[in-house]
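In: Provided below for reference: sequence and predicted model.
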Amino acid sequence: MNYDDVQACAGFIRERFTGEMPKLAMVLGSGLNSLADALEDATVFSYADLPGFPKPTVEGHAGRMLIGKLGDKPVICMQGRAHAYEGHPAEKLGYATRVLWALGVETLVLTNAAGSLREEAGPGSLMAITDHINFSGVNPLVGPNDDRIGPRFPDVSEAWNKALTKKLLACANALGIPLHSGVYLMAKGPNFETPAEIRAFKVWGADAVGMSTVPECLVARHCGMKVVGISSITNLAAGMQGELTHHETMEYGAIAAVNLEKLLRAFVADVL
């Protein structure tokens, strides 16, 4: 990843946004765009206009960066992300995250739509991510390392910040919102997983499965950012229900988004 390109993109944004640059950013997954639309006094950038940004091609991923306020707290919302299954090279999956780092973001909230491997965490529910398994074969840190960004061999023993996850669980409890917690597994996709794969993932200790998020977490930790994550459960995984569709992902993502928006508002108010 070219350091100068990242800094140039951050400079492009700073030239066009003159307000207080937020220290917290959120990446919104499939069906979770409503929170960004709730930002006040937002400055909007299309990914198409941001130098070097990969362009998302998936329904439910608007492809916009919004800088504004949630309540009275400054935040950046990323509406949509790039996925490996779209054909983007691995290093591009972390480009937006590095731009956020260059802008001064210190805390990254990652959300996604995921399939549940646990019957009790059904469609429409939420899960705090406590750890992950990278089954995708994709790692954006592969290649020459730039020490100005981060170390060659970053430690990810606490990829998902425990203190922030504890705050997230406390906010959910105060709001009366059920919030499961567990391990997220990333598969490359774009096909949904087979029942045999799901059975294997359960043995490995996975609680939810999706096709994103891990590259952003790895890059954020490489940059020294704190990461916290929530999976919006849209379906039970293959072999646990009927046929899986992207339409279902969008439908149940919208249901979960109601509680997710309330939770993220409370979390932002608590940590900023």
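Out: All right, it came through fine.

In: use CA for all of it now, contacts and neighbours both
Out: Will do.

In: tally of neighbours for the nearest residue to residue 119 once chain neighbours are set aside?
Out: Using CA to CA, 6 or more residues apart in numbering and skipping the chain neighbours, the partner closest in space to residue 119 is residue 236 (7.2 Å). Taking other CA atoms under 10 Å as the criterion, the count of residues near residue 236 is 22.

In: please report the distance of residue 236 from residue 196.
Out: Between residue 236 and residue 196 the distance is 14 Å, computed by CA to CA, to the nearest Å.

In: and the helices in the stretch 1-150 of the chain?
Out: All helices of the stretch 1-150 of the chain, identified by DSSP state H, counting those that start in this stretch, fall at 3-16, 34-37, 95-102.

In: next, the angle helix 3-16 makes with the last one.
Out: Direction vectors for helix 95-102 and helix 3-16, defined by axes from the mean of the first three to the mean of the last three CA atoms, to 10 degrees, enclose an angle of 70 degrees.

In: what residues sit buried inside helix 95-102?
Out: 95-102 (16 or more other CA atoms under 10 Å).

In: can you list the helices and strands that that helix packs against?
Out: helix 3-16, helix 214-223 (3 or more CA pairs under 8 Å, 6 or more residues apart in numbering; DSSP states H and E).

In: again, but for the shortest one
Out: Packing partners of helix 34-37 (3+ CA pairs under 8 Å, 6+ apart): strand 73-79, helix 246-271.

In: any idea which of these is most buried?
Out: Greatest average neighbour count among those goes to strand 73-79 (a mean of 24), per mean count of other CA atoms under 10 Å.

In: and the angle from that strand to helix 246-271?
Out: Going by the same axes, to 10 degrees, strand 73-79 makes 160 degrees with helix 246-271.

In: neighbouring contacts of strand 73-79?
Out: 20-29, 33, 36, 61-69, 268-269, 272 (CA atoms under 8 Å, 6 or more residues apart in numbering).

In: from the chain's centre, how far out does it sit?
Out: 13 Å (CA atoms, centre = their mean, to the nearest Å).

In: and the strands in the stretch 51-200 of the chain?
Out: 64-70, 73-79, 107-116, 126-134, 179-186 (DSSP state E, counting those that start in this stretch).

In: now the residue most central in space within the chain, nearest residue through space, not along the chain?
Out: In the chain, the centroid-proximal residue (CA atoms, centre = their mean) is residue 110; its distance is 2.7 Å. Sequence neighbours aside, residue 229 is the residue nearest to residue 110 in space, at 4.6 Å (criterion: CA to CA, 6+ apart).

In: hold the first one in mind and look at this next one:
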Amino acid sequence: MWEKVQETVSYITEKTGFTPRYGVILGSGLGSFTEDIEIEHTLPYSEIPNFPTSTVEGHKGALIFGKIGGNNVVAMQGRFHYYEGYSMTEVTFPVRVMKFLGVEKLIVSNASGGVNPFYKVGDIVYIYDHINLMPEHPLRGKNDERFGPRFVNMGEPYSRKMIAKAKEIAVNMGVDVKDGIYLGLQGPTFETLSEYRMVKVLGADCVGMSTVPEVIVARHMNMEVFGISVITDIGSEDAIEEISHDEVLLAAQSAEPKVRGIIKELIIKY
């Protein structure tokens, strides 16, 4: 994998001559964040060597390079999921590439289902921890020390300093945000009521089908991570019949202006 990552990094560097310090992974319904970037280069995934291509509606499929408040940023407009049939190596490959392009801080966003009784649809959650119930681990196999250590300390998967700064930003913006633990499942089915109850019993506040593998790999390479989630459905008997991908996209898009504002200010001020 080392050779593939370096080949991809070389291609992107030759095409853009750009060194990003912040990386952003945009989840379902949050792709319009790129409107906040002073775009300098756009590379479709289909043109990038060794890159997968996203197959999910709401994930457009391009790397966007540019500036936010004078800070160099690369944004993934669309991510890859294990349920699409990709290996965990492929799902997390862009994070490896971001690191060797120069990214030090990674911001990940997603849409998730809420099981915390104090959550409602449209709530914004700062992820402070996660539970990994994916059926495959992105670090399984022989470890390459050039990426990171064999055994990764996951005591602080999401940066406490970034969360603290993001909370200040939310207060200044007048935006109500929640804290939460995110549980990662394979998908692509939405959870049954029994599975939602399981998520709650295990101590999580929300559940989704992404993010966890990317965060693990980012921490493997000592990147600082901030995670933000939009609650797009509630795992209860009253609400579960309404869940569809279209509903998820609509709920994420309704919260998008606030999420965009938080991420933009975090990049500028942290």
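Out: Ah, there it is. In this text, all values refer to a predicted model and were calculated from it rather than measured experimentally.

In: right, and the helices and strands packed on helix 95-102 of the first structure - which one's nearest residue 192 of the first structure?
Out: Nearest to residue 192 of the first structure, of all those, is helix 214-223, at 17.1 Å by CA to CA.

In: the closest one vs the second structure, mean deviation?
Out: Helix 214-223 of the first structure differs from its equivalent in the second structure by a mean of 0.4 Å after superposition (mean CA distance after the TM-score superposition for the first structure).

In: so which bit of the second structure is that helix matched to?
Out: Mapped onto the second structure using TM-score structural alignment, helix 214-223 of the first structure covers residues 212-221.

In: now that stretch: how far from the chain's centre is it?
Out: Mean-position distance between stretch 212-221 of the second structure and its chain equals 10 Å (CA atoms, centre = their mean).

In: residue 157 of the second structure touches residue 213, doesn't it?
Out: No. In this structure residue 157 of the second structure lies outside contact range of residue 213 using CA atoms under 8 Å: 11.3 Å.

In: any idea how far residue 154 of the first structure is from residue 114 of the first structure?
Out: For residue 114 of the first structure relative to residue 154 of the first structure (CA to CA), the value is 26 Å.

In: right, and the residue nearest to residue 119 of the first structure touches residue 123 too?
Out: Yes. The criterion here is CA under 8 Å, and residue 236 of the first structure meets it with residue 123 at 6.7 Å.

In: what do those two both touch?
Out: With CA under 8 Å, 6+ apart, residue 236 of the first structure and residue 123 have common neighbours residue 116.

In: mind telling me what residue 104 of the second structure corresponds to in the first structure?
Out: Match for residue 104 of the second structure (TM-score structural alignment): residue 106.

In: contacting residues for its match?
Out: Counted by CA under 8 Å, 6+ apart, residue 106 of the first structure has contacts 23-24, 224-226.

In: which of these tops the neighbour count?
Out: residue 24 leads the contacts of residue 106 of the first structure on contacts (other CA under 10 Å) with 24 neighbours.

In: per the alignment, that one corresponds to what in the second structure?
Out: Checking TM-score structural alignment: residue 24 of the first structure goes with residue 22.

In: can you check residue 195 of the first structure too?
Out: Aligned partner of residue 195 of the first structure by TM-score structural alignment: residue 193.

In: circling back: mind putting the helices of the stretch 1-150 of the first structure into CSV with distance to residue 177 of the first structure?
Out: Formatted as CSV, the helices of the stretch 1-150 of the first structure follow (distance: least, CA to CA, whole Å):
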stretch, distance to residue 177 of the first structure
helix 3-16, 36
helix 34-37, 17
helix 95-102, 29
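
In: how about residue 61 of the first structure: what's its closest non-neighbour residue?
Out: Nearest one to residue 61 of the first structure, counting by CA to CA, 6+ apart, is residue 80 at 4.0 Å.

In: hmm, the one you found is touching residue 27, no?
Out: Yes. Residue 80 of the first structure is within contact range of residue 27, at 6.9 Å (criterion: CA under 8 Å).

In: so residue 24 of the second structure makes contact with residue 103?
Out: No. The criterion here is CA under 8 Å, and residue 24 of the second structure misses it with residue 103 at 9.7 Å.

In: more crowded one of those two?
Out: Ranked by neighbour count (other CA under 10 Å), residue 24 of the second structure and residue 103 place residue 24 first, with 27 against 22.

In: near residue 124 of the first structure, how many other residues are there?
Out: Around residue 124 of the first structure there are 20 other residues, counting by other CA under 10 Å.

In: next: the one 4 residues further on.
Out: Per other CA under 10 Å, the neighbour tally for residue 128 of the first structure reads 22.

In: how near is the aligned partner of it in the second structure to residue 229 of the second structure?
Out: Counting by TM-score structural alignment, residue 128 of the first structure corresponds to residue 126 in the second structure. Distance of residue 126 of the second structure to residue 229 of the second structure, given as CA to CA: 6 Å.

In: repeat that for residue 92 of the second structure.
Out: Distance from residue 92 of the second structure to residue 229 of the second structure, by CA to CA: 19 Å.

In: and the two? which has more neighbours close in?
Out: residue 229 (31 against 25).

In: quick one: which helix or strand includes that one?
Out: Residue 229 of the second structure belongs to strand 224-234 when elements are defined using DSSP states H and E.

In: which other helices and strands does that strand contact?
Out: strand 105-114, strand 124-132, helix 160-173, helix 212-220, helix 245-269.

In: got the contact list for the second one?
Out: Just to be clear, that refers to strand 124-132 of the second structure. With contacts defined as CA under 8 Å, 6+ apart, strand 124-132 of the second structure is touched by 156-160, 163, 176-185, 204, 212, 226-231, 255, 259.

In: now the longest one
Out: With contacts defined as CA under 8 Å, 6+ apart, helix 245-269 of the second structure is touched by 22, 28-30, 32-33, 36, 58, 68-71, 107, 111, 121-124, 162, 165-166, 169-170, 175, 228, 230-233.
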